[in-house]
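Asks: Quick one, fold the following:
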Amino acid sequence: MRRESGRTALLARLIGLADELRKRPEVRQATVFRAVLIPPVGGRLTRPARFDVAVLVQTVSSDTLASVRSDPAFTALDGALRGASSNVHVMAARCARLLAPVDHTRDGLFLFNYFASADGRLDTEAAINVWEHLAAWYIAQTGLTNSALLAPTGPCDYVLVNHARWDTGLPTLAARQFSKRTFHTYVRANLRDNHLIAMPALYRLA
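Replies: Okay, here's the model as predicted:
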């Protein structure tokens, strides 16, 4: 989205369609997010993750994905995004690891961190191992108490997407993370050594 007025209108449309989706018994939650910070991504990537609007639809099981995606509200939601945006990515996923459920009932600072293999050789299971290795750092250093690690169930540009929230503002989270020497010597070093590119984006509820 290029214009703020256009994004505001799109978000209102998406929220209404998400409300419709939540009426289905197979849908646990349908949540719309607006980006507040998308840092630049280094390296050469075919599909850098730069999405200023995100929609998360959570179903009771992966077996219901096909029926939910065929719902008129989902079709309209997908069409609204594609009609307003030049870059849309739809990912069917399973929850590969869960630290604790991410609370969407109230606003916070929400993370969608897209991971891609830098050399195309790192698969999802290997990426999960890297994430598990780094998760303890985020718990200890940033106060992370929840996280849902989403793994694609089909072909995808990303090997993982990590979703989480903090009850803090951007300056506080940035200070907790970037001021730590170990963020560079441990977190970034592990990502680099495993040829894993992290593309984080921070959101608020729409």
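
Asks: rest of the way, CA atoms for contacts and neighbours
Replies: OK.

Asks: Please, where are all the helices along this protein?
Replies: Taking DSSP state H as the criterion, the chain carries its helices at 4-21, 65-69, 72-84, 124-142, 170-178, 181-182, 188-193.

Asks: before we go on, could you also do this sequence so I can check it against the first one:
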Amino acid sequence: MQQQLITLNDKNEFPLVNLQQPLSSFFLLIAAEIDSSPFPFFLSSSNAKKKLIEVTIQWRDQVQSAFPAAKIVVFKGLVIPPGTSPLIKDPSYQFKYARYDLVILIESDEKELIEKILVSDSYKVLNEKIHWSSRSTYVTHAVNVKRISNVDHARPGVFLFNFFQAVDTQQNLDVWHYTAGWFQQKTGLDNSTVLLPRGGDDTYAIVNHCRWDNLMQVLPALVFFRSFRQYVLRHFLANRVAPMPVLYRMV
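Replies: As a prediction, the model looks like this:
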């Protein structure tokens, strides 16, 4: 049975953001936890991670040469910011930490193109290297289900992948939309594409992806603004939604 959005007595302090039509693209999200870091902490760069990133960049360039219609972006973990849910520590939910410090995002207008990449010999080699270099991995097909605006991958910035676990996916989508106005007002957020897993690992209900120009636009708000805890995190908790945000830079 679908759960209804639970709203707290916040007097509509942050209006809902306006959404555009979702993208028709197909996505493949590949995430890996290579290095172990305490929470919260700026993520380290071990030799193993550096080598794997070099291999991943070489693979990306080869695939984009063979499949020009595919958009492939590689991200290196920068920091795990405040915002991870206390539900992660509740054994009754059996939620899993997302501490992925390497992410590959593939986008295509054609689902068949992503399938071709997955069955290619070069991907099989990369997948094996990621598997042996990582503590844990996450691979899923996805579609865009909600969108504020496109995430700009054409220029540097600070990028968020927020891995959500939830009791009810629709409730997760509803509370994401309900709280996104806080990010718009407090951090100047003007873009976001919410990815809904559609085949592969079903650990996470949704994965939100967005961008800021620099770390100072977003990190101080998450650390110092009381309204982030009182408005955003309380709404997530009330709706049994566990966000696990990680900030990245493109490589």
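
Asks: rewinding a little: which of the helices of the first structure sits closest to residue 206 of the first structure?
Replies: Judged by CA to CA, the one of the helices of the first structure that comes nearest to residue 206 of the first structure is helix 4-21, at 6.6 Å.

Asks: The closest one vs the second structure, average distance?
Replies: Averaged over the aligned pairs, helix 4-21 of the first structure sits 0.9 Å from the second structure after superposition, using mean CA distance after the TM-score superposition for the first structure.

Asks: which bit of the second structure covers that helix?
Replies: Mapped onto the second structure using TM-score structural alignment, helix 4-21 of the first structure spans residues 46-63.

Asks: What residues of the matching stretch count as buried?
Replies: Neighbour counts over stretch 46-63 of the second structure (16 or more other CA atoms under 10 Å) mark 49, 52-53, 56-57, 59-60, 63 as buried.

Asks: likewise stretch 125-140 of the second structure?
Replies: 127, 130, 133-134, 137-140.

Asks: swap in stretch 227-238 of the second structure?
Replies: 228-229, 231-237.

Asks: re the thing from before, now tabulate the helices of the first structure in TSV and tack on distance to residue 98 of the first structure.
Replies: What follows is the helices of the first structure, written out as TSV (distance: least, CA to CA, whole Å):
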stretch	distance to residue 98 of the first structure
helix 4-21	24
helix 65-69	20
helix 72-84	26
helix 124-142	11
helix 170-178	21
helix 181-182	24
helix 188-193	20
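
Asks: Of all those helices, which one is nearest residue 55 of the first structure?
Replies: helix 4-21 (8.2 Å).

Asks: now the end-to-end length of stretch 113-127 of the first structure.
Replies: 13 Å (CA to CA, to the nearest Å).

Asks: got the contact list for the residue of the first structure positioned farthest from its centre?
Replies: Centroid-distance maximum for the first structure: residue 181 at 25.6 Å, with CA atoms, centre = their mean. Applying CA atoms under 8 Å, 6 or more residues apart in numbering to residue 181 of the first structure gives no contacts.

Asks: Quick one: map it onto the second structure.
Replies: Aligned partner of residue 181 of the first structure by TM-score structural alignment: residue 226.
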